[in-house]
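Colleague: Fold the following and give me the result.
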Amino acid sequence: IIIGSLDIIAGVFDCPVIYPIPRHMETENLVALTMEQLQQILLPDNPSEDTLFVAELLKGKIAESTSKDIAVKYFNQVNSQENAIVLGLCTEYEKDCPAKVKPQKEGYILHADKLTVYLTGADKNGLIYGVETVLSFLENGFIPVCRINDFPRMQFRGFHTGLPAREEIPFFKRFIKYVLAPMGYNTIFLEFAGGMRFDRHPKITEMWMEGNQKAKKGEWPAFPHGSMVAGGSVLEKSEVTDIVAYARSYGLEVIPEVQSLSHVQYITVAYPEIAEIAEETKAKTKYDLNKEDIPPSEFYAHSYCAAQEKSYEIIYDIIDEIVEVVKPVEYVHMGHDEVYQIGICPVCKDKDPADLLAKHINRMHKYLADKNLKMMMWGDMLHDVTRYKTPPAIDKIPKDIVMLDFIWYFHFDKDLEDRLLNHGFKVIMGNMYSSHYPRYESRILKDGMIGAQVSTWCRFDEYTLGYMGKIYDVLYSANMMWNDTYQSDARLIYDKILVDMIPKLRSKIHGSTYPTMYKTKKSVPLRLPYPQPAACIPK
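Modeller: Predicted coordinates:
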């Protein structure tokens, strides 16, 4: 019996599939424009830089897939708009566009009729997303007669990862170009830790590199977040600037994550005098790694003291250097998750942990506000379903801080975000692993839910992302963030779409064609071994 393929019920489609699925789409069983007929990309006479970028993006991706060189021209250079894709911002060619309504923010309107396709974007992001829809159609060799009015559901559609290792920067850029932008993401939460060279604190850079190198040799325990951020190495500021600029060119805002108060081993290993360590623990300062298997949480100090002024001097310097490089438009993510050690060192052991947490959050908030920046943070320390002693801090901090709520998987039976929302905070679904987010359809409708983000928590390379299931998570979650008709009980249908997409997508992010995409591939019989006699099987 040879099984050629299996179909999912309702997973066989009678029209071209666009993913993420557009919010409003009407197609007819008629061809508007074939790839063979497509001759030119037409732009308004005075296009913006954004329109020029998107036109070149469309031209380049068509050339990659078909080797066809499409000319980019302007209205005043042609007498006819036939055999063309006409694209521009809604402010650039209103009179020439058949669309009778303007696209919404980050949205686009696609109107395809006989021999001409009109694409109107509300902004650069809208144009990019519209171009990706055009490219999805062209993978089938034609664009059907259709009318699409598409725009995203969520304000923040985020992807969280650490700085890539130097050797993975080309892959990082391909991931932006072929995954994040086409899937409608608009935000990268970029964790820094010690992965960028800090000029004001060279000791941090020195100890970050030493710690990661010794960990690789087995001389020290694994450095926390070491492989995740820059692969345990250090990027120069110019390299980070280049990464940020590339992301922004594809419509992705970069929000730097500055780990502060907790997950600050990159600081405490360089400045142990500010480490939040109980007095009795300090007595044991040396470990024999030949005899003891020391976990990172014991070897490295997880938090710094929130009562020491030196802690603030150092974290302010780190904020300054990261902000100078990234130049965030609106937000900085200040961490504050999993503060396992607080109020235990000799300096602050008599202070209320909730007061210490609130003090640190408030000082971070003010420091950013003085730079005309807003703050985001993880929200777990404010929840009352943990053993943390800090939940009362929720009433002592500014309500304009955006909370990334990731402990939803602590209690599948509870809508934990309600505590944050009821206290007046805006909430982003943190670590939104699509495979098991319960009651998504009802929870996203709550006032104050403004977005979601998918996290990697692993080294940024193709093998690790694939092995850890992160590529799937990014793809599946994209539709949840984009389309307001998403249904969790239709998972198998969405999975069928992704299964069909992944071979081409993996080839693109890999930088060369995957074997499954070879034109010369063929099926061969699989010869299974003959069954052995029972007597040959050992008891």
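Colleague: When you work out contacts or count neighbours from here on, use the C-alpha atoms and nothing else.
Modeller: OK.
Colleague: Which single helix of this protein contains the most residues?
Modeller: Longest helix in the chain by number of residues (criterion: DSSP state H): helix 491-510.
Colleague: chain center to it: distance?
Modeller: Relative to the chain's own centre, helix 491-510 is displaced by 18 Å; criterion: CA atoms, centre = their mean, to the nearest Å.
Colleague: Hmm, Y331 and V258 touching each other?
Modeller: No - the criterion here is CA atoms under 8 Å, and V258 misses it with Y331 at 11.2 Å.
Colleague: More neighbours: these two, which one.
Modeller: Using other CA atoms under 10 Å as the criterion, V258 and Y331 rank with V258 on top: 24 against 21.
Colleague: Please, where are all the strands along the stretch 251-400 of the chain?
Modeller: 253-260, 331-335, 374-378 (DSSP state E, counting those that start in this stretch).
Colleague: Reformat these as JSON lines; add distance to A301.
Modeller: What follows is the strands of the stretch 251-400 of the chain, written out as JSON lines (distance: least, CA to CA, whole Å):
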{"stretch": "strand 253-260", "distance to A301": "13"}
{"stretch": "strand 331-335", "distance to A301": "16"}
{"stretch": "strand 374-378", "distance to A301": "20"}
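Colleague: Can you say which of the ones you listed is nearest to V347?
Modeller: Counting by CA to CA, V347 lies closest to strand 253-260 out of the strands of the stretch 251-400 of the chain; the figure is 18.3 Å.
Colleague: and the helix or strand hosting L135, what other elements does it pack with?
Modeller: Element membership of L135, judged by DSSP states H and E, is helix 124-138. Using 3 or more CA pairs under 8 Å, 6 or more residues apart in numbering; DSSP states H and E, the elements in contact with helix 124-138 are helix 49-66, strand 84-89, strand 108-113, strand 116-121, strand 142-150.
Colleague: Now render the ones you listed as CSV, adding distance to T27.
Modeller: Output for the helices and strands packed on helix 124-138, formatted as CSV (distance: least, CA to CA, whole Å):
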stretch, distance to T27
helix 49-66, 22
strand 84-89, 17
strand 108-113, 9
strand 116-121, 13
strand 142-150, 4
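Colleague: Second input sequence below; structure requested for side-by-side comparison:
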Amino acid sequence: MFFEPQFWRKEQQVTLSDQASVEGVRGYSRTLLEELIAERGMQDGSILRLRLVEGLPDDLQVEAGEETYALVITAEEAILYGASARALIYAAQTLRQMSGHEGIFTGRLEDAPDCAFRGYRVYLPGPDSFQDFYKMVDTIVYYKYNYISLEIGGAMEYRRHPEINAAWKEFAADTHRYSGRTGEIQHAYPWAKNSIHTDNGEGEILTQDQVRELIAYCRERGLEVYPEVPLLSHSDYICLAHPELREREEDPYPDTYCPSNPDTYRIVFDILEEVIEVFRPKIVNIGHDEYYTMCLCPRCREKKPEEVYAADIIKIHDFLAERGIRTMMWGDKLLPVVTKDRTYGGAGDDRISKKGLHIHFPPTFKCQQLLPKDILMAHWYFSFGLQYDFVYHTHGYEMIYGNMAAERVEYWRERRTFGAKGGFCSNWGSNHPEYMQRNCQYLHLIFGAFALWSKTYSNARQQEILNKTFEEAFHLHYGNLDEKPYIVVSHTTELNIPYKVFYDGIFIEDEVYHMGYYKVTYTDGTETKLEVKYGTNIASSAIFCSLGDNKEGFNPTSLDESALGEVSYSTIPFRKNGKTWYKTAFLNPYPEKTIRAVEYLPDRPEKVEILSVECS
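Modeller: Presented below is the predicted three-dimensional model:
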């Protein structure tokens, strides 16, 4: 099992009967157990009853909390205890994880999370992609995440302001004409601009009822759902419909509104009211990251940037507080980050870009002392060093890590001790499994789940947990290889395509990554083809691999650059004979037949090598 329970008295292995009954409380935990019986119950299984109890046993060995759960298992019965409905879901997921890995054991298991906030931040799906969204939600619930954030922007219907949706859809159509169009817009001007989020909703507009459907699916599974409403910066969806509100007059694609214009808040508060009506949230993330365009218009130019920034946040914070809603925001503009190469975040910027453009915006870090202390800060500059955590701690803000890649967070245990409350991974692209894999989402989510849940995780265990993460991602994708008919291939290629992410308008272009096919021939003459696709089920032999028994060392920050993360979920990379190989699996369409030969049919000249082929 991937997780390591705080207390587990493990005794004898037993099996679940396909005739087992589920008793006790109703809800999603019961659904999970019923599915488990249908999927893994055995005709001669000994466990005949699964019982759900809301509450905890008296002689608990771990600290009791809202998400604490326990399992007491005998040869005939499994009793699942949970301090809450969500905790019972975790208990049921644990039984599923046991059954799907090494099996169910009699004895007693107790567990509770280390971090209170374990989240995932995503875009809305397109109208035709709800099933991908639901699969993603089921995945994060399986790994015991408890928060999910949905970015709204212009991708949800605004009944008070349909002009916002109309302008947003036109903008999205422009940026989706071809891969990379968003980058052309973002980097075409002699000023810093925000990244473009027209991947949200896949360029379409969801109705409010459709968004409610997504929210209901999440909440049924124990997730706390909250919206992200990009305001001030990343407000292109507002400014494109209302250019009279833009801060930079000459920007044809404005992304920042004027926070000194009273008409701005008529629109902002209308947007928030509609979002609140749909979500009924306890938290709203108001964005405010990457604020570059400031103090340019006649209303703002004589004001101090940090005061303009703070005044906008306070207005929105107070509007939400009046409705009993807590404000969250991205916290980069509080941080005066200085490196040997340049400045970031609240330190401002004044430099010549790689394209020869003069990039300038003033510092805002003095806003640290001006904002309400009950704001929850999302800290995504963790890679710049532990010292920046203390900006939040010393100024009295609660802090969680945003855009979290736990395998790249140094001093994890120390940071938890100093006050970090948890964190959330972020997906800035599609929820489609291929995009999630190639954007390293499964890697981040699974490793992050362990770090956020387990009190035993520290940086000393990075290599160990990384190995487990690749194995777990592979298991998530394929299950147990001996339980389904797979053709398992270990292969590699001399082709080496540099790694890149597929979001902000960058799409996976099949013609770039398609390499060829394996032609599988059976003894009766039947043939089938299996696609070989770079970055999806194969990668370069030259990529450094530190997984498994390799002793060359581990550099967590190199994972994305080395492209190993890109092929996690569909492969397990390993090193042999001076090369990196990739174990992958293809579903065998004719498991009843005997394979005579497997031949690679190339559609491009780069060589593909096969180390082994096995059938499960």
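Colleague: ok, and which of the strands of the stretch 251-400 of the first structure has the densest surroundings?
Modeller: Of all the strands of the stretch 251-400 of the first structure, strand 253-260 has the most neighbours on average by mean count of other CA atoms under 10 Å, namely a mean of 25.
Colleague: Give me the most central residue, the first structure.
Modeller: Closest to where the C-alpha atoms of the first structure average out (CA atoms, centre = their mean) is F159, at 1.2 Å.
Colleague: Tell me the spacing between that one and V145 of the first structure.
Modeller: Distance of F159 of the first structure to V145 of the first structure, given as CA to CA, to the nearest Å: 34 Å.
Colleague: got it, and D484 of the first structure?
Modeller: 24 Å.
Colleague: and those two? which has more neighbours close in?
Modeller: V145 (21 against 18).
Colleague: what's the counterpart of that one in the second structure?
Modeller: Under the alignment by TM-score structural alignment, V145 of the first structure pairs with T106 in the second structure.
Colleague: list the contacts for the residue nearest to P328 of the first structure when sequence neighbours are not counted?
Modeller: Setting aside the residues directly before and after it, P328 of the first structure is nearest to I255 in space (CA to CA, 6 or more residues apart in numbering), at 6.2 Å. Listed by CA atoms under 8 Å, 6 or more residues apart in numbering, the contact partners of I255 of the first structure are T187, I188, F189, L190, P328, Y331, V332, H333.
Colleague: what does P602 of the second structure give?
Modeller: By CA under 8 Å, 6+ apart, the neighbours of P602 of the second structure are M515, G516, Y517.
Colleague: that older thread, give the aligned equivalent of the residue nearest to P328 of the first structure in the second structure.
Modeller: By TM-score structural alignment, I255 of the first structure lines up with Y226.
Colleague: what's the counterpart of V275 of the second structure in the first structure?
Modeller: When the first structure is aligned by TM-score structural alignment, V275 of the second structure is paired with I322.
Colleague: wait, its match sits on P256?
Modeller: Yes - with contact defined as CA under 8 Å, I322 of the first structure reaches P256; the gap is 7.5 Å.
Colleague: Look at H225 of the first structure and say how many residues are nearby.
Modeller: H225 of the first structure, neighbours per other CA under 10 Å, totals 24.
Colleague: ugh, wrong one, V402 of the first structure
Modeller: Neighbours of V402 of the first structure using other CA under 10 Å come to 24.
Colleague: separation between it and G430 of the first structure?
Modeller: 11 Å.
Colleague: Equivalent analysis for S507 of the first structure, please.
Modeller: Taken as CA to CA, the span from S507 of the first structure to G430 of the first structure is 29 Å.
Colleague: who has more neighbours, these two?
Modeller: G430 (22 against 16).
Colleague: In this structure that one contacts Y409, no?
Modeller: No - under the criterion of CA under 8 Å, G430 of the first structure makes no contact with Y409, lying 10.3 Å away.
Colleague: can you list the residues that contact stretch 310-325 of the second structure?
Modeller: 232, 259, 269, 281-284, 326-327, 367, 370-372.
Colleague: now the residues you listed as TSV including distance to H317 of the second structure?
Modeller: As requested, the contacts of stretch 310-325 of the second structure are arranged in TSV below (distance: CA to CA, whole Å):
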residue	distance to H317 of the second structure
L232	13
P259	14
F269	11
P281	14
K282	13
I283	11
V284	9
R326	8
T327	6
C367	14
L370	12
L371	9
P372	8
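Colleague: and of these, the nearest to E66 of the second structure?
Modeller: K282 (17.2 Å).
Colleague: what are the ranges of the helices in the stretch 451-600 of the second structure?
Modeller: 462-478, 510-513, 559-562 (DSSP state H, counting those that start in this stretch).
Colleague: Now distance to G126 of the second structure too, for the ones you listed, in JSON lines please.
Modeller: Below are those laid out as JSON lines (distance: least, CA to CA, whole Å):
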{"stretch": "helix 462-478", "distance to G126 of the second structure": "23"}
{"stretch": "helix 510-513", "distance to G126 of the second structure": "20"}
{"stretch": "helix 559-562", "distance to G126 of the second structure": "27"}
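Colleague: Would you tell me which of those gets closest to D199 of the second structure?
Modeller: Among those, if distance is taken as CA to CA, the winner is helix 510-513, at 18.2 Å.
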